[in-house]
Structures are given as C-alpha cells and as structure tokens.
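Asker: model the structure of this input:
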Amino acid sequence: MKFTTRFAPSPTGPLHLGHAYSALLAYDLAVRNSGTFLLRIEDIDQSRSRQHWEDQIYDDLTWLGLTWPRPVLRQFDRMPLYRQALNRLWSQGLLYPCTCNRKDIAAAASAPQEGFPLHGPDGVIYPGTCREKWTHQVQSAIPEDVALRLNMSEALRRIAKDATGLRFHETGAGPDGATGWIDLSDEQMLHGVGDVVLARRGMGTSYHLSVVLDDAAQNISHVVRGQDLFDATGIHVVLQRLLGGETPTYHHHPLIRDDTGKRLAKRDDARAIAKYRAEGATPEDVRAMVGL
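Answerer: The predicted structure follows:
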C-alpha cells in the first residue's frame, strides 16, 4: 500500500495551533516517504457544520503551504455508504437500538461493578440497558429515530474465530508512552470501551463508523492524529475486522496545550491560525510555535 496520510477536520469552528500541528505532521510524513497527503471534511454533524468554516479550512491550510488532491472527500456525501455498513452489521445481529438519553446512561452507570472504569473513549461506558431489552426481539429492518449500538461482546465473539487477535501498530506514542505493536484484550474492550454508538439519533452515523469506512475507501496507510484518540483506536480495529478492512499504522502525537496545560479546542479563538495570520505571522512562525 502506498504511504498515504490524511487530515480530517470538522467545519464547526476555526482551525487552531493544534490542528496546524496535526496537519503539518501528516503532510511532512507523507512528503518524507514519497507518499500522498489527503484532506477530508468530516461534516456528518450538519447541525454544527458551516460552509464558511470549511472555506476557512482550505484557506488556512493553503497558507501553511499544504497541497492535496481534489476533489476533497466530504463525509455527508457518503451517508448512503454508511447506511449500507450499518445494514450489514444489523443483518449479522451485531447492532441493537438504544433509546437511552445521557441522563438515563449516567443514572444507570452511577454504581458500576467494582474495578470497572466509569468513562471510556466514547464517554460514559454504556451499562447495557437496551442490549438486554432487545436481546430476544427480532427486527427485520433497522428502527428509525433511535441510536444504534455495537454489541461488543458479540463482535468480539465473531472476531475470536480469527487467531490473529486485536492489535495495531503505533509509531507515535500513546498517553502512557506506548509504542510498537499494541495488543487489545477482550476485557479491555468489554469493560473499558463497551457498546459504543455507531449511528447517532438524527445523524445516521457516528465518528467511529465513518472514520473507519473513509480511511478504508481512501487507502490510508498511516493515520496521524492526537493522543486523545489513542484509546478509541481499539473501537476502530474492531470495526475494521468486522467490515473486512485493513488496519492502518497509527501515529498518535502529543497535544498542543495552552499556558495552563489545557488542550486546545475550537472555542480557543485566541489560538486560531487565522488570528496569527492577521497579526502578521508567517507559516514558518506557526511551525516554530508547534515545535516543527
């Protein structure tokens, strides 16, 4: 597989220094390995996505000196393909509908079993309320207007038929410095991750499902992203195995933080690339700011 990286921002706010670091790192890795750098627009959340933020993404990245093939893949255009994947998983008995809201989940998970963490990479670990409810009910079609969760226990049982196990190769470093081959245990996936949402109510998909399908469609060989997504990689490996895709190499990088040590978010307009540009900074200045 050709060395291919990608940068996949959401058009829901201005790009900040953290985005610049991730995009530049992915771009530099591709150039250094005679590969390809791709840009992808993750706009599945249509309630928050705005065209002017998407236009700003193109403008900021071009100013930084990045180039990429056109046209750019936009997730909203791929909704029918996400639906096909959901239908496939549903027909295999790997999904179940969930009608719980955040308050329901927090209440049910307020007294977890001893030794089980309360939070995982997808938020509060789901206590399985609707899984038990739907276990003995047969549905011919996916119900509408509900969330769809992956039955992690059943997913792992299917994957267990393959002796290779769950693992991925890390060339960056996880939050605890982990690198090299990372092995994932069933215990970790069941009790540290749980039944994650693969289609959110009113959205039709989720970050986890769409990112796995898009990386496969674009033949991404190396996923470059922040350490905050390291723990979510297990979810993606499970989906890759279930949907027959290859697992790329992952490179998780440190996060860019503010002066108090807090990681940057899109609400941190003071760190926006556009602000530095307006103040006269150069692309080389931005590279220096993020340690490149």
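Asker: use CA for all of it now, contacts and neighbours both
Answerer: Will do.
Asker: helix or strand for Gln139, which one?
Answerer: If you go by DSSP states H and E, Gln139 is not part of any helix or strand.
Asker: distance from the chain centre to stretch 16-24, please.
Answerer: How far stretch 16-24 lies from its chain's middle: 16 Å, per Cα atoms, centre = their mean, to the nearest Å.
Asker: sorry, slip of the keys, the one I care about is stretch 148-163.
Answerer: 19 Å.
Asker: just the buried positions in it, please.
Answerer: Leu148, Arg149, Leu150, Asn151, Met152, Ser153, Ala155, Leu156, Ile159 (16 or more other Cα atoms under 10 Å).
Asker: ok, then the element right after the host helix or strand of Ser210?
Answerer: Using DSSP H and E, Ser210 maps to helix 207-217. Counting by DSSP H and E, the element after helix 207-217 in chain order, helix or strand, is strand 222-226.
Asker: name the residues that touch that next one?
Answerer: 3-7, 22, 25-26, 248-255 (Cα atoms under 8 Å, 6 or more residues apart in numbering).
Asker: which one of these has the most neighbours?
Answerer: Highest neighbour count within these: Thr5, with 29 neighbours (other Cα atoms under 10 Å).
Asker: and it, what element?
Answerer: Going by DSSP H and E, Thr5 is in strand 4-7.
Asker: how far out from the middle of the chain is that strand?
Answerer: That offset, for strand 4-7, works out to 13 Å (Cα atoms, centre = their mean).
Asker: list the helices and strands that strand packs on?
Answerer: helix 17-32, strand 36-41, strand 222-226 (3 or more Cα pairs under 8 Å, 6 or more residues apart in numbering; DSSP states H and E).
Asker: returning to that earlier point: which residues are in contact with the helix holding Ser210?
Answerer: Gln75, Tyr82, Leu198, Ala199, Ile235, His236, Leu239, Gln240, Gly245, Glu246.
Asker: and what of stretch 262-274?
Answerer: 12-18, 20, 60, 255-258, 275.
Asker: mind doing that once more with 6 Å?
Answerer: Gly13, Leu15, His16, Ile256, Arg257 (Cα atoms under 6 Å, 6 or more residues apart in numbering).
Asker: who wins for most neighbours among these?
Answerer: Highest neighbour count within the contacts of stretch 262-274: Leu15, with 27 neighbours (other Cα under 10 Å).
Asker: if we can go back for a sec, in TSV: the helices and strands packed on strand 4-7, plus distance to Thr179.
Answerer: Compiled in TSV, those are given as follows (distance: least, Cα to Cα, whole Å):
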stretch	distance to Thr179
helix 17-32	17
strand 36-41	23
strand 222-226	14
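Asker: nearest to Ala107, of those?
Answerer: Closest approach to Ala107 among the helices and strands packed on strand 4-7 (Cα to Cα): strand 222-226, 30.6 Å.
Asker: before we go on, could you also do this sequence so I can check it against the first one:
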Amino acid sequence: MITRFAPSPTGPLHLGHAFSALTADALARKAGGRFLLRIEDIDTARSTPAFETQIYDDLRWLGLSWPEPVLRQSDRRPAYDAALASLEAMGVTYRCTCTRGDIRAALAAPQEGAPLIGPDGPVYPGTCRDAGHDHPGAAIRLNMTRAVAITGAVGFTEIGPLHSGRHDFAPDWLCTQVGDVVLARRDIGTSYHLAVCVDDAAQDVTLVTRGADLFEATAIHAVLQKLLGLPVPDYHHHRLIRDEQGKRLAKRDASRAIALYRAEGATPDDIRRMVGLDS
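Answerer: Next up, the predicted model:
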C-alpha cells in the first residue's frame, strides 16, 4: 500500500495538516506500506521556498519520514500537458474565456433559479461550451456531457469510516451536479483535479488519504482517471480539525500553526493529543 501527504507551500502547516499527515503515516505503517510526501506547488504565485522548507521541518519534528526525492508539482508541467493533450484528442475539452464575474452574473439570471453548488463550486452554466474559442490564454474545461458518454458511470471505494463503501456516480448526476470543471487555468497551466490524478498514478498511490472536504471532488477524479486510463486508488477521507466555532482550519489560522506550537514548547505528543490521536 502506498499513500501520501500532499501539502501546498502557500502558508504554514496547521493542526489539520498534522492530523492528515499523521493519519496517512499510520495507515501506511499498519499495512506495511509506504508513506510519501508530495509538494503541490502548482500555484507558483503563492508558493514559496520558505514555506516548503518549513513543511519539511515541521513533519520531521512530528517524527515522519519519506523517500527522497520529493515529487514537486512545479516540475511536472510536461506530464499535465500530455494529459490535457490526450483529453483534447478525445474531444472532451473546450476553451473558456469566462471570468468569475461572468459566471456569477450568468448564474444570477432570474431564469436560472438558485445556482447549483457542486464539488468544484458553482456548477458552470456552459456559456463557452459551444463557442469555439481558440484563445491560447483561455481556461480549459472538461465537457462533462461528452466525457460521460465515453466513461459511463464511474466510482471509487472509500475505506475511511465517514463514508465507508463503494460510491458510484451516474452520468446524469455528473452532468447536472458537477458540470464542466476547469482542467487548466490561465495562470497555472493545470488544475488540482488534473494534477492530483496524474501524480497519484505516477507515484503508484493505492490509497489517497485526505480530508473529508474533498470527498465529493473524488467524483471528478474518477471521471478523469477513467478517461486517461489511470488506476483508481482507494480513498480514506478523514475527519476535519475545526476551531472552537466549528470552522475547518485553513492557512489563515496562524494561531494553529505547528511552528507556533513548537516555538511555545509543545512536543509532538502534545500535537497528537490536540488532534485526537494517541501519543
């Protein structure tokens, strides 16, 4: 079994990251498998070497180790370009020039009713689907209708306790509830959805360990994996670490940063107890 922890170096690791990394490591140890670290730095504008270094320092302080070299997404652009080219050759992509403001305005039109919110945010209304844009700076979207005509129903197996079991998604549901998600953005050249599928396959990941907030997005990944002929790993979506108000921790929660707890004299066992793990 191979699993991974894949943080983005856009801020300090917080308690939620500690829980995710420790959970993945524990699953690998229990199965006699391997724990990998991957740096998801496709957002080059926000990613910094300092935050990447801090990730390594914090995780080693927690007692974790991983094989070297670490895969960094910023080095993987050719692989993402190749995947996009394959999808384009299948006829399941199109270029989209809509801004976020354009999409909000289209969804706010009275005849549209309340906008549907899917795993990738508001379900895109399809404004550019048949426009035939060829602007090289446009975003690239997945034409979900054409995609599911190829894939049919898709699914995955969840082994985590929150959603344990088999989950399958019908073509109609994927079209109406997920829609035409972005595969490559103007400023990044790929997307989380595409990159994570390509990289999990490249690293032979058999168990994806991540937070429950990404559970619904796995339907998108199952579509891309089937289109690209990639293996479908099992998934373990774990509980989220929340603050006193019940909100999921985010990078902006600097008061929960592992580095801050370290500076205040906390031990790795203290961190484990804070996130509800045995020391």
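Asker: care to give me the TM-score?
Answerer: TM-score of the superposed chains, computed with TM-score structural alignment, normalised by the length of the second structure, equals 0.96; 277 aligned residues with a Cα RMSD of 1.5 Å.
Asker: re the thing from before, wait, which of the helices and strands packed on strand 4-7 of the first structure is closest to Gly165 of the first structure?
Answerer: Of those, nearest to Gly165 of the first structure by Cα to Cα is strand 222-226, at 20.3 Å.
Asker: for the closest one, give me the average deviation versus the second structure.
Answerer: Following the fit onto the second structure, the mean deviation recorded for strand 222-226 of the first structure is 0.5 Å by mean Cα distance after the TM-score superposition for the first structure.
Asker: quick one: that strand aligns where in the second structure?
Answerer: Strand 222-226 of the first structure lines up with residues 207-211 of the second structure when matched by TM-score structural alignment.
Asker: cool, stretch 184-195 of the first structure as well?
Answerer: By TM-score structural alignment, stretch 184-195 of the first structure lines up with residues 169-180 in the second structure.
Asker: could you tell me the end-to-end distance of the matching stretch?
Answerer: Start-to-end span of stretch 169-180 of the second structure (Cα to Cα, to the nearest Å) is 15 Å.
Asker: also stretch 127-135 of the second structure?
Answerer: 15 Å.
Asker: kindly report the same for stretch 72-85 of the first structure.
Answerer: 22 Å.
Asker: quick one: contacts of the match of stretch 184-195 of the first structure?
Answerer: By Cα under 6 Å, 6+ apart, the list of residues contacting stretch 169-180 of the second structure reads Gly118, Val123, Arg141, Leu142, Asn143, Met144, Thr145, Val148, Gly152, Ala153, Val154, Gly155.
Asker: can I get those in TSV with secondary structure and distance to Gly101 of the second structure?
Answerer: As requested, the contacts of stretch 169-180 of the second structure are exported to TSV (DSSP: H, G, I helix; E, B strand; the rest coil; distance: Cα to Cα, whole Å):
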residue	secondary structure	distance to Gly101 of the second structure
Gly118	strand	18
Val123	coil	14
Arg141	strand	17
Leu142	strand	20
Asn143	coil	21
Met144	helix	22
Thr145	helix	24
Val148	helix	28
Gly152	coil	32
Ala153	coil	32
Val154	strand	32
Gly155	strand	33
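Asker: output the residues you listed in TSV; the columns should cover distance to Glu112 of the second structure.
Answerer: Shown next, in TSV, are the contacts of stretch 169-180 of the second structure (distance: Cα to Cα, whole Å):
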residue	distance to Glu112 of the second structure
Gly118	16
Val123	12
Arg141	21
Leu142	21
Asn143	20
Met144	19
Thr145	19
Val148	24
Gly152	27
Ala153	27
Val154	28
Gly155	29
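Asker: nearest to Gly265 of the second structure, of those residues?
Answerer: Out of those, the member with the shortest distance to Gly265 of the second structure (by Cα to Cα) is Gly118, at 42.0 Å.
Asker: please pull up the equivalent of that closest one in the first structure.
Answerer: In the first structure, Gly118 of the second structure lands on Gly120 (TM-score structural alignment).
Asker: for Thr151 of the second structure, same thing?
Answerer: Counting by TM-score structural alignment, Thr151 of the second structure lines up with Ile159 in the first structure.
Asker: what does Ala45 of the second structure give?
Answerer: Match for Ala45 of the second structure (TM-score structural alignment): Ser47.
Asker: give me the number of residues near Gln36 of the second structure?
Answerer: For the record, residue 36 of the second structure is Leu, not Gln. 23.
Asker: dump the residue contacts of it.
Answerer: Arg4, Trp66.
Asker: show me what it lines up with in the first structure.
Answerer: Checking TM-score structural alignment: Leu36 of the second structure goes with Leu38.
Asker: the second structure: matching residues for the strand holding Thr5 of the first structure?
Answerer: Using TM-score structural alignment, strand 4-7 of the first structure pairs with 2-5 in the second structure.
Asker: so what touches that stretch?
Answerer: Residues contacting stretch 2-5 of the second structure (Cα under 6 Å, 6+ apart): Ala21, Gly33, Arg34, Phe35, Leu36, Leu37, Val205, Thr206, Leu207, Val208.
Asker: OK, contacts around the third one?
Answerer: This means Arg34 of the second structure. By Cα under 6 Å, 6+ apart, the neighbours of Arg34 of the second structure are Ile2, Ala28.
Asker: let's go with 10 Å and repeat that
Answerer: 1-4, 24-28, 65-67, 205 (Cα atoms under 10 Å, 6 or more residues apart in numbering).
Asker: over to Arg29 of the second structure?
Answerer: So Arg29 of the second structure contacts Met1, Thr23, Phe35 (Cα under 10 Å, 6+ apart).
Asker: which parts of the second structure are helices?
Answerer: With helices called from DSSP state H, the second structure shows them at 15-31, 49-61, 77-90, 100-108, 144-151, 171-173, 192-202, 218-228, 258-263, 268-274.
Asker: count the neighbours of Gln113 of the first structure for me.
Answerer: Gln113 of the first structure has 11 nearby residues by other Cα under 10 Å.
Asker: distance-wise, check it relative to Pro127 of the first structure.
Answerer: Gln113 of the first structure is 10 Å from Pro127 of the first structure, by Cα to Cα.
Asker: give me the buried positions along stretch 84-92 of the second structure.
Answerer: Applying 16+ other Cα under 10 Å to stretch 84-92 of the second structure flags Leu84, Leu87, Val92 as buried.
Asker: that stretch aligns to what range in the first structure?
Answerer: Counting by TM-score structural alignment, stretch 84-92 of the second structure sits on residues 86-94 of the first structure.
Asker: to which residue of the first structure is Tyr261 of the second structure aligned?
Answerer: So, by TM-score structural alignment, Tyr261 of the second structure is matched to Tyr276.
Asker: now for its match, how many residues are close by?
Answerer: 17.
Asker: can you check Thr53 of the second structure too?
Answerer: 11.
Asker: repeat for Leu29 of the first structure
Answerer: 18.
Asker: dump the residue contacts of the equivalent of it over in the second structure.
Answerer: Matched by TM-score structural alignment, Leu29 of the first structure corresponds to Leu27 in the second structure. Applying Cα under 10 Å, 6+ apart, we find Leu27 of the second structure in contact with Met1, Ile2, Thr3, Gly33, Arg34, Phe35, Leu207, Thr209, His236.
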